[in-house]
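Asks: sequence and predicted structure are below.
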Amino acid sequence: MKIAVIGCTHAGTAAITNILSMYPEAEIDVFEKNDNVSFLSCGIALYVGGVVKDSDGLFYASVEGFEEQGVRMHMEHVVTDCDTNNKTLAAKNLKTSETKKYQYDKLIITSGSWPVTPPIPGSDLENVQLCKNFHHANEIIERSQAAKNIVVVGAGYIGIELVEAFEQAGKQVTLIDSESRILNRYLDEEFTSPIEKTLAEKGVSLALDQTVSSFQGKDGKVSQVITDESSYDADLVIMCIGFRPNTALFTGQVDMLDNGAIIVDEYMQTSKKDVFAAGDCCAVAYNPTEKPAYVPLATNAVRMGTLAAYNLVMPRLAHQGTQGTSGLKIHQHNLAATGLTETAAAAAGLRLGSALLEDTYRPEFMPENTMLRLKVVYEMDTHRIVGAQVISEGDFTQAMNTLSVAIQNKMTIEQMAMTDFFFQPHYNKPWNYLNQVCIKAMKQIEEKQIGQQKAVS
């Protein structure tokens, strides 16, 4: 069995690792445009900030390791053509410019994503940087040494982490985003406002609700970022607007969402027989809405890559869907989220309710304690939990993993309210905070029902 794998970051690495153990007789050809595999891009900010000293720690597999196991690693190769009907592809060697054709029996597309790059005038100026791969990380570190004013465009997870890293390095940092809040895709206002307050206190300039219109430069190097409201000095600009699926090669060959994300079934099979896909190039079953969605996360990628290998010959192990669970630490704030925010749930057309808990996590008699803020979002009609968020100076982020399981299994607020959690004063209260927030939601529903009954009578 000849297997071709296009791309080798998280999904590709997971697929190859499992194929080697499950199908030892397989012939594997891997095509990767970079000169490395398995780069953990989520560690870029830690690398830039000096928390990670050795960049080798940002890789969990190697080209040499795969080659020793018999994998044919075509590094610095770009697939220029793929015929999924005849099961052939062409790949160009970027070092020699030579193009060769290859045949396969099974194809796994793990081509990933690429940063969104709007056609902003001046984007080609020196020191306007993308932030995606290992080479980007090294360039950012090198160029930031001499930079005094750094502008980060995009207030998602990567952008916020970079802002923190640059601020801690003593740089003058400006954060620009077209939305009115940071992290608006992941968190509701009750959870973003404390982070914005901390960043402002640390000296970060928040240029929110502004859109970049151009970059201005001197001697070919960026010097200012111009928005629809103002202008900002910049020796270095990092673009972190978001990502889009890298799937143009397969347009018209497999089914996709409007944004180009490849649609796969629960076994990672595309609409074309013997063609599988996994990772950031794909849509994934999103349990909160029960519809396919584009959720580019490393956790989704490694699961999907693993499943592509498991189901390569026959359907064996189904994908259970995702909640898009994620976490972040910014200064003293520990935060995490799973599923839909209240804002996103409303945009999805769900009739929803939410409950917000602000409380200490231990009994009041404990000498040391910490406040936490916890929110659950649920469907009003079914009471099904569809989302949750938490923030605290203590670390309660694992609560989102618990609620991720709840969403995946379609649990209601009543079921979570009465779920069995242990009690020990060092760790929690007799009613765990997960119980408490759902009990609060139950009471809100009861009060609303009583109010409706009184209005009718």
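Replies: Sure, I can see it.
Asks: could you use CA atoms for every contact and neighbour count after this?
Replies: OK.
Asks: which residues does the helix ranked longest in the chain contact?
Replies: Ranked by residue count, the top helix of the chain under DSSP state H comes out as helix 433-456. Helix 433-456 is contacted by residues 353-357, 361, 374-376, 399, 413-414, 416-419 when judged by Cα atoms under 8 Å, 6 or more residues apart in numbering.
Asks: make it 7 Å
Replies: Ser354, Ala355, Leu356, Leu357, Tyr361, Ile413, Glu414, Met416, Ala417, Met418 (Cα atoms under 7 Å, 6 or more residues apart in numbering).
Asks: do the same with stretch 3-10
Replies: Here stretch 3-10 has contacts from 12, 26-32, 37-39, 104-112, 298, 301-302, using Cα under 7 Å, 6+ apart.
Asks: below is structure B, check it against A:
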Amino acid sequence: MKVVVVGCTHAGTAAVKNILANHKDAEVTVFERNDNISFLSCGIALYVGGVVKNAQDLFYSNPEELASLGATIHMQHDVEEIDTENKVVKAKNLLTGETVSSSYDKLVMTTGSWPIEPPIPGRELENVLLCKNYNQAKEIIKRGADVEKVVIVGGGYIGIELVEAFAETGKQVTLIDGLDRILNKYLDKEMTDILEDELRNKGVTLALNETVSEFSGKDGKVTTVKTPKGEYAADLVILCVGFRPNTKLLADKVDMLPSGAIIVDEYMRTSNPDIFSAGDSTVVHYNPAGDSRYIPLATNAVRQGMLVGKNLKENQLAYRGTQGTSGLYLFGWTIGSTGLTELTANDAGFNVGTAWLVDNYRPEFMPTTEKVFMKLVFDKDSHVILGAQLMSKYDITQSANTLSVVIQNKMTVEDLAIHDFFFQPHFDRPWNYLNLLAQEALATFD
């Protein structure tokens, strides 16, 4: 059985390893346009901030490892055409210009995503950069070393992490976002108000509800970022406004969302049964809303890639979906979120209820404790929990994983309110703070 894998970051690497482990007769050929695989782009900010000293540590596999497992690896090969009727992939060797063709029985599309590049005048100026892959990370480090004024465009996780990294290294940082709050997709206003105050206290300039209209510069280098409301000095600009799926190769050949994300079933098959798709090029089943969405996260990618390897010949292991669970560390705050926010739950048409609670994570008689800021989002009709957000100077992020399981299993407010958690004063209270949060929600039913 000939298998061709196009693209090899998180989903591709997971797919190759699991195909070779589960199907001894598989002849796996990989085409990757870059000169590296498996780069953890979520570590770029850690590299910028000096937490990670060596960028090579952000790789967890390499072409040699996959080759040793039995795959044929074509690095720096850009796939230019896929003939789905005759099952042939054509790729160009970016070093020699040679064209290579490979036939397949099964095709695995793990082509990932690419940063959205708004058509802003001045985009071509030097020092206006993107943030996604290893080479871009090296460029950010190189150019960021000698600049003073950094402008980050986009207030999602990557943008916020870069804001912290540059602020911690003494740069003058401005964050511009077209929405009125940072982290709008992940946290509600109660949480983002606290974090925005923290950013301002650290000297970060927040330009929210503003969209970039122009980059201007001198001698080909950016000096100013302009919005309809103001101008911001910049020696370096990093665009972090989101990602789009890399799926043009299969346009009109498989079913996709309007965004271009490839639609798959629970076994990672596309509308063409001989084509699988996984990772940032692919939809996920979003459990809280019960629909298909585009949520490009490494966690989704590695799970989907594994499932490709399991289900290549027959349906063996179904996808369980995702809650979009995520964690963030920002200026000493640990932040976890999962499922729907109040805003997105309303958009999804639920009869939304919420509970907000601030409490200590362990008893006050202990030498130290920390407050936990918590919000629960639930359906007032069914009492099913839809989402949750937590924030503290104490590490509460694993509780986001607990709540992810709660949402995936459609547990109710009542279930969580009296769920069995251990008590030990070093770690929590007789009622765990998740119990207390659900009990706060329970009180709204009276």
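Replies: Nice, I can see it. Source: prediction; values computed, not measured.
Asks: TM-score for these two?
Replies: Here the superposed chains carry a TM-score of 0.99, computed using TM-score structural alignment, normalised by the length of structure 2; 446 aligned residues with a Cα RMSD of 0.8 Å.
Asks: which of the contacts of helix 433-456 of structure 1 tops the neighbour count?
Replies: Within the contacts of helix 433-456 of structure 1, neighbour counts (other Cα atoms under 10 Å) peak at Ile413, which reaches 27 neighbours.
Asks: so which residues of structure 1 form helices?
Replies: Applying DSSP H to structure 1 gives helices spanning 10-22, 44-48, 63-68, 134-144, 157-168, 189-201, 298-310, 342-347, 398-408, 413-417, 433-456.
Asks: turn these into CSV, including distance to Arg244 of structure 1.
Replies: Shown next, in CSV, are the helices of structure 1 (distance: least, Cα to Cα, whole Å):
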stretch, distance to Arg244 of structure 1
helix 10-22, 16
helix 44-48, 19
helix 63-68, 26
helix 134-144, 17
helix 157-168, 15
helix 189-201, 24
helix 298-310, 14
helix 342-347, 19
helix 398-408, 25
helix 413-417, 35
helix 433-456, 35
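Asks: tell me which of these lies nearest to Arg316 of structure 1.
Replies: helix 298-310 (6.4 Å; Cα to Cα).
Asks: for that closest one, name the packing helices and strands.
Replies: helix 10-22 (3 or more Cα pairs under 7 Å, 6 or more residues apart in numbering; DSSP states H and E).
Asks: ok, now with 8 Å
Replies: helix 10-22, strand 275-277 (3 or more Cα pairs under 8 Å, 6 or more residues apart in numbering; DSSP states H and E).
Asks: return the distance of the longest helix of structure 1 from the chain's centre.
Replies: In terms of Cα atoms, centre = their mean, to the nearest Å, the centre of helix 433-456 of structure 1 is found 34 Å from the chain centre.
Asks: buried ones in that helix?
Replies: Residues of helix 433-456 of structure 1 classed as buried by neighbour count (16 or more other Cα atoms under 10 Å): Tyr433, Leu434, Asn435, Gln436, Val437, Cys438, Ile439, Lys440, Ala441, Met442, Ile445.
Asks: for the residue positioned nearest the centre of structure 2, what are its contacts?
Replies: By Cα atoms, centre = their mean, structure 2 has its centre lying nearest to Leu297, at 3.2 Å. Residues near Leu297 of structure 2 by Cα under 8 Å, 6+ apart: Gly279, Asp280, Gly324.
Asks: what's the match for the first one in structure 1?
Replies: It stands for Gly279 of structure 2. Gly279 of structure 2 maps onto Gly279 in structure 1 when the alignment is built from TM-score structural alignment.
Asks: determine which two of the buried residues of helix 433-456 of structure 1 are furthest apart.
Replies: Pairwise distances across the buried residues of helix 433-456 of structure 1 peak at 18.5 Å for Tyr433 and Ile445 (criterion: Cα to Cα).
Asks: burial count for the closest residue to Glu189 of structure 1 other than its chain neighbours?
Replies: Nearest non-adjacent residue to Glu189 of structure 1, counting by Cα to Cα, 6 or more residues apart in numbering: Arg181, 7.4 Å away. Neighbour count for Arg181 of structure 1, taken as other Cα under 10 Å: 19.
Asks: what about the residue nearest to Leu46 of structure 2 when sequence neighbours are not counted, how many neighbours?
Replies: Leaving out its chain neighbours, the residue that sits closest to Leu46 of structure 2 by Cα to Cα, 6+ apart is Val52, at 5.5 Å. Other residues near Val52 of structure 2 number 15, with proximity taken as other Cα under 10 Å.
Asks: about what we covered before: can you tell me which of the contacts of helix 433-456 of structure 1 lies closest to Arg72 of structure 1?
Replies: Met416 (49.1 Å).
Asks: list the contacts for Ala298 of structure 1?
Replies: His10, Ala11, Gly279.
Asks: nearest residue to the last one in space, please, no chain neighbours.
Replies: In space, and not counting its chain neighbours, Gly279 of structure 1 is closest to Ala301: 3.8 Å by Cα to Cα, 6+ apart.
Asks: how about that neighbour, what does it touch?
Replies: His10, Ala11, Ala278, Gly279, Asp280.
Asks: what's the answer for Leu187 of structure 1, then?
Replies: Applying Cα under 8 Å, 6+ apart, the residues near Leu187 of structure 1 are Ala337, Thr341, Gln389.
Asks: surely Val163 of structure 1 meets Leu175?
Replies: Yes: using Cα atoms under 8 Å, Val163 of structure 1 is in contact with Leu175, at 7.1 Å.
Asks: only whichever of the contacts of Ala301 of structure 1 are buried, select them in PyMOL.
Replies: This is the PyMOL syntax for the buried subset of the contacts of Ala301 of structure 1, where burial follows 16+ other Cα under 10 Å:
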select buried, resi 10+11+278+279+280
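Asks: dump the contacts of Ala301 of structure 1 to TSV, plus distance to Ala169 of structure 1.
Replies: Below are those laid out as TSV (distance: Cα to Cα, whole Å):
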residue	distance to Ala169 of structure 1
His10	30
Ala11	33
Ala278	37
Gly279	33
Asp280	31
